Every structure is written in C-alpha cells, then in structure tokens.
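Novice: Here is a sequence together with a model predicted from it:
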Amino acid sequence: MEADEFRVNGYSEIEREKLNLINSTYKNLERLENYKNETIHFEKQRAKSSHKRVFNKPYKEL
C-alpha cells in the first residue's frame, strides 16, 4: 500500500513538473515571438528612414 502511494505521488510530481516545463517553454516562446516582432518593426522603420534619406538626397543637392 505504501509503495503504491509513493508511486502515485511520484507520478503526480512528474506530471506537475512536466506541466511547469510546458508552461515555461510556452511563455519563453511567446516572449521570443514578441522580440522578433519588435525587431521586424524596428528594421522596417529603419529601412523606411534610410530609403527616405537616399531618395531625398538628390533633391537637396539641386
């Protein structure tokens, strides 16, 4: 009886740890996705700014 209880408690602990790992991994992936999107947004803004500078430069030289 005691061995069965010990085994069940062990399995429960393993399942809890597994769920914690899954949740932690999900949160990390979500955070990485947000960083990726912020980086893409920043790079797009930088490209637009660079494009404007290059495009407007000939007009300033006239």
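Specialist: It's in.

Novice: C-alpha from now on. contacts and neighbour counts both.
Specialist: Will do.

Novice: Check which helix or strand residue 3 maps to.
Specialist: Here residue 3 sits within helix 2-61, counting by DSSP states H and E.

Novice: for that helix, packing partners?
Specialist: On a contact count with 3 or more C-alpha pairs under 8 Å, 6 or more residues apart in numbering; DSSP states H and E, helix 2-61 meets no helix or strand.

Novice: chain center to it, what's the gap?
Specialist: Distance, stretch centre to chain centre, for helix 2-61: 0 Å (C-alpha atoms, centre = their mean, to the nearest Å).

Novice: Included below, for side-by-side comparison, is a second structure:
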Amino acid sequence: MATEREEILTREMNEALTVILLEVYAGVMKKSDALLLLQAMRATIEPAIKAIDDTIAKVKN
C-alpha cells in the first residue's frame, strides 16, 4: 500500500508529465524541447530506480 508521500510524489510526476503533453499539443512547447526535458527527467530518475532495484535485491537475499 502506498504511503501518503508516495501518493504525493506519484501525483506530482503525473501532473508534470501531463503539463508537458498539454503544452506540446497546444503548441506552447516544441516537441524537440519536450523530448530534451523528458530525457533530462529520465536521466535524473534512472539512478534512483537502480538504487531501488539494488535495495530490493538486498532485502530479498
């Protein structure tokens, strides 16, 4: 079950992604700019995902 903090973080991420999509569809943001922003977001998040996966593996063992 998700904690309140997890729910807040998930909601904020979903809102950020929705804003990016809406800005692209509305012509406010160029697709190329959106792709660069999304790639930067992914680069920031990927190390955290790896750390989570590593911790899961340690807990299982």
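Specialist: That came in fine, so what should we check first? Keep in mind that what you see is a predicted model, and the values were worked out from it rather than measured.

Novice: Any idea what the TM-score is?
Specialist: Once the chains are laid over each other, their TM-score by TM-score structural alignment, normalised by the length of structure 2 reads 0.40; 34 aligned residues with a C-alpha RMSD of 2.3 Å.

Novice: Give me the buried positions along the biggest helix by length in structure 2.
Specialist: Identified as the longest helix of structure 2 according to DSSP state H is helix 31-60. Of the residues in helix 31-60 of structure 2, residue 34 count as buried by neighbour count, 16 or more other C-alpha atoms under 10 Å.

Novice: can you give me the offset of that helix from its chain's centre?
Specialist: Between the centre of helix 31-60 of structure 2 and the centre of its chain there are 7 Å (C-alpha atoms, centre = their mean).

Novice: other SSEs contacting that helix?
Specialist: Partner elements for helix 31-60 of structure 2 (3+ C-alpha pairs under 8 Å, 6+ apart): helix 4-25.

Novice: Show me what counts as buried in the helix it packs on.
Specialist: 20, 24.

Novice: by contact count, what packs against that helix?
Specialist: If contacts are counted by 3+ C-alpha pairs under 8 Å, 6+ apart, helix 4-25 of structure 2 sits against helix 31-60.

Novice: could you check the angle helix 4-25 makes with the longest helix of structure 2?
Specialist: Counting by axes from the mean of the first three to the mean of the last three C-alpha atoms, to 10 degrees, helix 31-60 of structure 2 lies at 160 degrees to helix 4-25.

Novice: Spit out the contact partners of residue 15 of structure 2.
Specialist: Residues near residue 15 of structure 2 by C-alpha atoms under 8 Å, 6 or more residues apart in numbering: none.

Novice: typed the wrong thing, it's residue 31 of structure 2
Specialist: For residue 31 of structure 2, the contact set (C-alpha under 8 Å, 6+ apart) comprises residue 24.
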